[in-house]
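Engineer: Sequence plus predicted model, see below.
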Amino acid sequence: MTTDPAHARRGFPVSTTVQRRPQANHPEPPRRQRITISIYFVIAGAVMAVWGTRLPSVQARLHAGPGALSLGLLGAAAGMLVGLHIGGRLVDRIGPHRLVLPAALTLAATLALLGLPTTVTAFIAACTAFGAAHGLLDVAMNVAAARTQVAYGRPILQSIHATYSIGALLGAGAASLSAAAGIPSGRMFLGTAAVLAALLVLAPALDPLPCAPPALATGRGTARPRAVIIALGFLALCSLLGEGAAGDWSAIHLHTVLHASTALSATAYALYSGAMAICRLTGDKISTRIGPVAHVRAGGLLAAASLGVGLLIPHPAAALIGWTLFGAGLAGVVPAAVTAASTARPHRAGRDIAAISTTGYVGMVAGPAAIGAIATATNLTAALALPAVLALGVAVAATAVRPRKTTETPA
């Protein structure tokens, strides 16, 4: 094992650059390991997209109003937080390779269950189980991806996260086609679950890769791990609040404020998501070249400036460009935060990644509501300055992703 001074100077953890080949006790090649964990990300993205795309038909089948639907979504959010908490502890105890397959199979099973409820109470219960399974899978596959990155010997986490977006696009497309063909949502959920379960069973098993050792310091002094995790949680919150704002408010902003057509307004989130996926596919090379701190800082500045200008110029084209570059700027934030969390306290990486994921998802859920409240008191354009300001906060807090030496001992 050798160090790579160039990588160390750029701020990428030395521990992630020293292992160029799998060790003898890891028969699975890192490339196959990467493909396997990417399958899990694709499946997670596809499941969430199928569920979200067919949600209106579920609401119609239950004859549920907005209030009942909100309770179901709240149950899913609560279940996710519980799943993240439990999953973080389980991953640290038994390893992600033992949790990721049962968590993914459970997620597929709960998707099938979502097509069965005929009452609102059963719907809320199914949503809660679905959210819990997603939380378990989220933390397990992120820790597995971080360990795979270490074994791979260079940054790959952004491209792995990009496969989630690819899965979401595939799932949304399949769900839209099923809706156009008049296939009931319950049947669609069951069919999707069966296909994904078969894919999971056929996929190669994950290797029990070890924790990464604490990253060697490349900055000043020794950081307090708890403070680092809090800062990484802030980065995740800013990024996922921006994603929630794009998903819930971008089309409304174009349609109601800029008077764009419904069809044109709907492209805003698609452009945001597409830009994020493309930049994650290319982001690993950028992070390797300039370092994670510079990458996240530049992304935060791009996101803040592009959305700010897009809001200031009252024209649909400016808004669409703004939302597109906003997605491009935020693309690398969460993968960089997960990488840093996996090396800050390696032997409790599951709990730390669960903590920053929890903070991030709170931002995704609460952020759009906060924007709505601000818009009620002022106007929507002013309210959408919130994600732009928080993107600027990403640039300020970017040093949190710098690898730092810790003094922890295994728990």
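Structural biologist: Done, it's in. Numbering: from 1, shown residues only.
Engineer: alpha carbons only for contacts and neighbour counts from here, please
Structural biologist: Fine.
Engineer: so where's the longest helix in the chain?
Structural biologist: Across the chain, the longest stretch assigned as helix under DSSP state H is helix 120-152.
Engineer: Would you mark the buried spots in it?
Structural biologist: Neighbour-count burial for helix 120-152 flags 120, 123-152 (criterion: 16 or more other C-alpha atoms under 10 Å).
Engineer: try it against this one:
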Amino acid sequence: MTILQKRRLALGSLFFLAGLCFASWASRIPDIQLKFQLSEAQLGTLLLGLPVGSLVALPAAGFLVHRFGSRIVILMSGVGYLVFLPLIGFSPSVWILVPVVMIYGMIGNMMNISLNTQALGLEDEYGKSILASFHGLWSLAGFTGAGIGALMIYLNVLPGFHYLFISVIVVIVLLLAQGFIRSDLQNGGGGGGLVLKKPDGLLLRVGGIAFLGMMAEGCMFDWSGVYFKKVVQIEEGLVALGYVSFMGAMASGRFITDRIINKIGRLPLIRISGGLIFSGLIVSVLFPIPVVATIGFLLVGFGVAAIVPIAYSTAGRSKLYSPGVALAMVSTISFFGFLIGPPVIGYIAELSSLKTSFTLVALAGLGIVGLSSVRLGVFSE
């Protein structure tokens, strides 16, 4: 293996690790709810701690990556996973659990920004698109983490000891990978500092595309099962089919995204992706029968797959800001899409119907097509 290939393997293992840690936490949420006897509302408040922590960390993440380099932030975040994941499992009270979950959310976003900054530097050295494959590994880790979680539940392993097992994996991966994660302190041009400035035209456009993509992704994460149960009216044992088809398509789509980008370019693929999101949701709304709806959700998964990797890759090449700061800006904008999408679906469904909600989310796909088709000069500024 060449040194570039070794660095790609090391960085890929860290993306996988980040996805594994997130999925491991999520797989034991029902057990944590049971441990503390939380109501649905109380659990919802606890779960809000993760995105709140992520949002709080966004401005600082870009600054830290710019100031200290992505390597240092990656290693610090890895140590954070090592410490705070077991703390979630062993927390003796909700009063301790809530701030621990918030800090865990902060760590996750620090890792996200620093890993993507490092990946953009490696992508430049390769001279071709490779970022999406890293995001594919993150998605693949979600399936792996869910599988390990299911096994731990079957074996009656308490969440704290489950998380300790994951921490052992964190230590092994960090020790093996750290030698191939390079320092990039002198690598990024552009401005640094806390992300309190207005994004330029490029980052606003890319952020808007990522916002719409993440809004569709968040809705699919949270509402796929409900849609298949209430609208498609599939039998109880197959309620998760929509979610699994969406997730499977998104994960596999990310492994072929780079190849497609290298052949047709980023903007054409964004337009195709927006079209897939729109057509997949419209098909699912017009023909809410199991086979057709499943195909529709597959199309949405393939459509969502490329949006965030392309947005990050484009943002990281901003001429006005350093990669870490540019990524933090776009992440901030897109993150709101992920947060507000699911509750908006619920409010609209309450006023009208789930079909109406999903139709409006389908318009996000058309928005992506529009933003990537007009005033294209902004992408070369």
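Structural biologist: Cool, got the structure. Only a predicted model underlies this, so the values are computations on that prediction, with no experimental measurement involved.
Engineer: Could I get the TM-score for this pair?
Structural biologist: For this chain pair, the superposition-based TM-score is 0.92 by TM-score structural alignment, normalised by the length of structure 2; 370 aligned residues with a C-alpha RMSD of 1.9 Å.
Engineer: can you name the residues of structure 2 that the longest helix of structure 1 overlays?
Structural biologist: Residues 94-126 of structure 2 are where helix 120-152 of structure 1 lands when matched by TM-score structural alignment.
Engineer: cool, stretch 46-61 of structure 1 as well?
Structural biologist: By TM-score structural alignment, stretch 46-61 of structure 1 lines up with residues 20-35 in structure 2.
Engineer: what do you get for stretch 262-276 of structure 1?
Structural biologist: Alignment of stretch 262-276 of structure 1 against structure 2: residues 236-250, by TM-score structural alignment.
Engineer: And stretch 299-314 of structure 1, by the same measure?
Structural biologist: Per the alignment by TM-score structural alignment, stretch 299-314 of structure 1 matches residues 273-288 in structure 2.
Engineer: Show residues contacting that stretch.
Structural biologist: 216, 231-232, 292-307, 355, 358-359, 361-369 (C-alpha atoms under 8 Å, 6 or more residues apart in numbering).
Engineer: Buried residues, that stretch. List them.
Structural biologist: Buried-residue list, stretch 273-288 of structure 2, by 16+ other C-alpha under 10 Å: 273-285, 288.
Engineer: and if you look at stretch 304-316 of structure 2?
Structural biologist: In stretch 304-316 of structure 2, counting by 16+ other C-alpha under 10 Å, buried: 304-316.
Engineer: That stretch aligns to what range in structure 1?
Structural biologist: The aligned range for stretch 304-316 of structure 2 is 330-342, by TM-score structural alignment.
Engineer: follow-up on the earlier one: any idea how far the match of stretch 262-276 of structure 1 is from the chain center?
Structural biologist: Taking C-alpha atoms, centre = their mean, to the nearest Å, one finds stretch 236-250 of structure 2 lying 18 Å from the centre of the chain it belongs to.
Engineer: about what we covered before: which members of the contacts of stretch 273-288 of structure 2 are classed as buried?
Structural biologist: Judged by 16+ other C-alpha under 10 Å, buried ones among the contacts of stretch 273-288 of structure 2: 216, 231-232, 292-307, 355, 358-359, 361-369.
Engineer: hmm, back to that, show me what the longest helix of structure 1 is packed up against.
Structural biologist: Packing partners of helix 120-152 of structure 1 (3 or more C-alpha pairs under 8 Å, 6 or more residues apart in numbering; DSSP states H and E): helix 30-53, helix 66-94, helix 96-113, helix 157-180, helix 333-344, helix 349-377.
Engineer: still on that earlier bit, mean per-residue distance, the match of helix 120-152 of structure 1 to structure 1?
Structural biologist: Compared with structure 1 after fitting, stretch 94-126 of structure 2 deviates on average by 0.8 Å (mean C-alpha distance after the TM-score superposition for structure 1).
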